[in-house]
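3D, please:
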Amino acid sequence: MPIVAQSDVRKISLRLIEGASLASWISTQTPEIRAWVEASGFGAAIGEVLALPGESGISAVLVGWGSAAARARDRFPLAAAAAKLPPGRYVLEPGDVPIDLSVEVLGWRLADYRFQRYRAGKASEVELVCPEGVDIERVETLARGAALAQDLINTPARDMGPETLEVAFATLAARHGAAFSVVRGGPALRAANLPMIEAVGAAAAEAPRLLDFVWGREDAPKVTLVGKGVCFDTGGLNIKPGASMGNMKKDMGGAATVMGLSEIIMSLGLDIRLRVLVPAVENAISSAAMRPGDILPSRKGLTVEVNNTDAEGRLVLADALALADEEAPELVVSFATLTGAARVALGPDVPPFFTDDEALAADLVDSSLRVADPLWRLPFWTPYEPLIEPGIADLDNAPAGGMAGAITAALFLRRFVTESPRYLHLDIYGWTPAAKPARPKGAAFQAARAVLALLENRYCRT
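Okay, here's the model as predicted:
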């Protein structure tokens, strides 16, 4: 459902009605409209719509706004109604209804996303006139960044391996004048001291690599984003069962998310020195595959015992984080589809985040609430540190027992960020299992808008 600027084209009013106000609104209408609404059974529930007749067709459309309690159950109530509207160009009439116009207009626009690489979709015939006070260019920029990430995640691994991800990454960098570089293949990764990225991707047909770009003025605050780019995850020699492997095209969701977020950051011109690092690999099986029990060196100098080859994401992230940390940026942020434990704890809609910085945590929670991009804090629980210390090596990539898996994975990553004053890790799912308002089934752009709001609040005040 596109967003359009104000024009002289005939527009249909969208009148938002809360459930508690419906009877009062009906009482002010003509007998004909009262009879029409009462006969329809319209109750002003969220997502409910009712077209009102006029002399030349539809005079207006009522949109249910439910109650505060109902709206708390899900986001983007305007988007819930958009898919049910007849073709036309609409203008909002919120009346006294509580509404955050910027959030709801963005939700309307996000609901328009369709993945059309393999099957053409029908263009939406429903348009919304951008309300006064809402920055239409910003809405389109946010939607473009989300669509970039969603397209990358939705693309099957056959067409989105490390090579293709590199092309997309380099194209993004070139579009914004960022300085792009890549370390590609085993010999180059060894020479660059990125041994765990090499080990994870050694069995794949396409060479493992580290993608890197830098953007922004040199003396601006340094922010580094690191995204897990496992383009497909078989589990390696600890092979996943078929049911668990079926959706592993999304295991590069962290990479896609930092790319979508970077598209937004650079388009908006945030005043930061942005660095983006993506270890791009495929966790495959061949004679070159890493084995359970192998001990790997790392860029940080720590040794890692591989007790499960299916816990590979933290290995590639660790080398990339160690590289990021050497510059001691003001903030390091990692995005990764890292653990099933995070999904068990919080489900698909609420990614956990980890940080030791209390002020940063508070700012991020506030940002997530303001932009309707939910997150929940989990602790870097230091008493669990012994769980990731196997004795035979410095670290264990897959502690036995299965408890606190999201936390132990986060603790593992924290060992590789020691020089930067602030580290934030987000364990995203990157997928919407069933369609919801403004979130079509498939790839999800999670936590990025919350982080964007955090960055704008902290580093880009005018």
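
only C-alpha atoms from now on, for both contacts and neighbour counts.
Noted.

quick check, distance from the lengthiest helix in the chain to the centre of its chain.
With secondary structure taken from DSSP state H, the chain has its longest helix at helix 136-154. A distance of 10 Å separates the centroid of the chain from that of helix 136-154, by CA atoms, centre = their mean, to the nearest Å.

list the contacts of it.
3-5, 102, 105-106, 109-110, 113, 115, 130, 160, 249-253, 256-257, 259-264, 267-268, 430, 442-445 (CA atoms under 8 Å, 6 or more residues apart in numbering).

now do 6 Å
Helix 136-154 is contacted from outside by 106, 110, 250, 253, 256-257, 260, 263-264, 443, 445, using CA atoms under 6 Å, 6 or more residues apart in numbering.

just stretch 37-56 next, same as before
Against stretch 37-56 from outside (CA under 6 Å, 6+ apart): 18-19, 58-66, 80-81.

now do 7 Å
17-19, 22, 58-66, 77, 80-81, 84 (CA atoms under 7 Å, 6 or more residues apart in numbering).

tell me the buried residues in the helix or strand following the longest helix of the chain?
Next in sequence after helix 136-154, counting helices and strands by DSSP states H and E, comes helix 162-175. If you call a residue buried by 16 or more other CA atoms under 10 Å, then helix 162-175 has these buried ones: 162-166, 168-170, 172-173.

please give me the structure for this one as well, since I'd like to look at both together:
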Amino acid sequence: MPLTFADPSAEAIPLHLVETEALDSFLGDLPPRAAATARTLGFSGALGRSVILPGEDGTPEMALVGYGSASERARGRFHTAAAVPALPEGVYEIASGLPEDAAESEALGWLLASYRFDRYRTQGTIAAQLKVPAGVDPVRVEAMATAEALTRDLINTPASDMGPEELETALSDLGQEFGATVTAIVGDDLLAQNFPMIHAVGRASPRAPRLLEMTWGTAGPKLTLVGKGVCFDTGGLNLKPGSSMGLMKKDMGGAATVLGLAHMIMALELPLQLRVLIPAVENSVSGASFRPQDILTARNGETVEINNTDAEGRLVLADALALAAEDPPDLLVSMATLTGAARVAVGPDIAPFYTGDEDLAAALWAAGGKASDPCWRMPFHEPYEAMIEPGIADLDNAPSGGFAGSITAALFLRRFAGDCRYVHFDIYGWQPSPAPARPKGGAGQGARALLDALPAALGL
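Predicted structure coming up:
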């Protein structure tokens, strides 16, 4: 669903963002009638509060939206969006109170507050529209908002309607929109073309596994995005308990986020060569399931001992990363809802990432704050390499002991990235409770930070 700004020619209601500490000064500058109305309605400048002040004819003359205090704003993001659902129908234009360095984030938050997942149930719509604030690039912000809506829609869709074939359709639709080329390797053709671990993970499901690929752009630096597309994860023969299986429709969140990032790149016509690789599978249970203690041989020849069939995401990513490394890009990115250990480390709101490139790490750190897309660097801790080497095979897909689960998974993936400049994101892909501009449900993480970091990372 496209999320867009109001028609720039539309008549708009002036909207003022008012900090709590500036409330008395602001009201003191208003006509006495307007100031008295604001006080009577209890407007305090608190985050999420709003009032409409009528003119003498009773029609809205201006809107006041609380912008809280600096300390309150430091504990969240998309502050203006908190008031959007309560604003009456109309077009609004921010007239004062918007810090220049927050303009893009607040504009994006307003658009994201309009998102609704209405495939299965009619949802109420947001009637308040925003004119593009001064200094904001509408094409860029609308691209980010629409990309996030795409990611959320894909994650929110249950596995009954979002299997490997439907994920292929989503990629094909995206490719068709921007003139990209999309191909798929399906079922037993994966074995014929040497993607044995993607096939092994997906072969138990009647929904055929596949490797999806999209290419776009013919000039500029090469960027390859790899997204985990496990459309549902039962855990395989190491079956998850019901309490852990409930959110497994989101286990393709890495693929959904990669599609969102690809949308932004193509919509903004970045001067680069884009390649997207998505191993799309369903990790099911049947007589064809791969088993604990099986040893699989990956595309690059590495052997992998299976010590837990519920650590399947790194297996399918490994084959895709090995393919990516055969034509080394200038930057290789993987995104996956990979480990619970990452959530224990940083919670659901932060996207941890791994890279050995100091300049890229610095760019991502800075971009996360600027793009309201918080990221945190985690270490490729070399001493833990021994933990992923079981002895009977080259690699162990699920080291015992329970320590450093996100780090060992990242080290496992790095073995397949060759000599590429590489960054891996271990995301959650889900908003567990509603927040301004972020309803409960699917959520993209890391994509906007990457978008913001790409110019520095690739010299664009």
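
quickly check the buried residues of helix 162-175 of structure 1 for the two that are furthest apart.
162 and 173 (16.3 Å; CA to CA).

looking at the buried residues of helix 162-175 of structure 1, which is nearest residue 330 of structure 1?
residue 173 (21.7 Å).

which residues touch the aligned residue in structure 2 for that closest one?
Taking TM-score structural alignment, residue 173 of structure 1 has residue 175 as its aligned residue in structure 2. Contact partners of residue 175 of structure 2, counting by CA under 7 Å, 6+ apart, are 181-182, 214.

what ranges do the strands span in the stretch 151-300 of structure 2?
181-186, 210-216, 222-227, 229-233, 273-283, 295-297 (DSSP state E, counting those that start in this stretch).

and the angle from the fifth one to helix 164-178?
Read that as strand 273-283 of structure 2. Relative orientation of strand 273-283 of structure 2 and helix 164-178, computed by axes from the mean of the first three to the mean of the last three CA atoms, to 10 degrees: 160 degrees.

so residue 365 of structure 2 touches residue 373, yeah?
No: Residue 365 of structure 2 is beyond contact range of residue 373, at 9.7 Å (criterion: CA atoms under 7 Å).

count of neighbours near residue 302 of structure 1?
Burial of residue 302 of structure 1 is recorded as 13 neighbouring residues (other CA atoms under 10 Å).

look up how far residue 413 of structure 1 lies from it.
12 Å (CA to CA, to the nearest Å).

and if you look at residue 303 of structure 1?
Residue 303 of structure 1 is 13 Å from residue 413 of structure 1, by CA to CA.

repeat for residue 238 of structure 1
From residue 238 of structure 1 to residue 413 of structure 1 the distance is 21 Å (CA to CA).

between the two, tell me which one has more neighbours.
Higher neighbour count among residue 238 of structure 1 and residue 413: residue 413, with 21 against 15, using other CA under 10 Å.

average offset of the one helix or strand that one maps to relative to structure 2?
Secondary structure assigned from DSSP H and E places residue 413 of structure 1 in helix 405-414. Its matched residues in structure 2 lie on average 0.5 Å from helix 405-414 of structure 1 after superposition (mean CA distance after the TM-score superposition for structure 1).

following that helix, which helix or strand shows up next?
Counting by DSSP H and E, what follows helix 405-414 of structure 1 is strand 423-427.

how big's the offset between that following strand and structure 2?
Per aligned residue, strand 423-427 of structure 1 averages 0.3 Å (mean CA distance after the TM-score superposition for structure 1).

packing partners of that strand?
Where contact means 3 or more CA pairs under 7 Å, 6 or more residues apart in numbering; DSSP states H and E, strand 423-427 of structure 1 is packed against strand 331-336, strand 352-354.

tell me the residues of structure 2 aligned with whichever helix or strand comes after that strand.
Sequence order places strand 431-432 as the next helix or strand after strand 423-427 of structure 1, per DSSP H and E. With TM-score structural alignment applied, strand 431-432 of structure 1 matches the range 430-431 in structure 2.

swap in stretch 59-78 of structure 1?
With TM-score structural alignment as the criterion, stretch 59-78 of structure 1 aligns to 61-80.

any of the contacts of helix 136-154 of structure 1 buried? List them.
106, 110, 250, 253, 256-257, 260, 263-264, 443, 445.

do you know how far residue 246 of structure 2 is from residue 349 of structure 2?
Applying CA to CA to residue 246 of structure 2 and residue 349 of structure 2 gives a distance of 19 Å.
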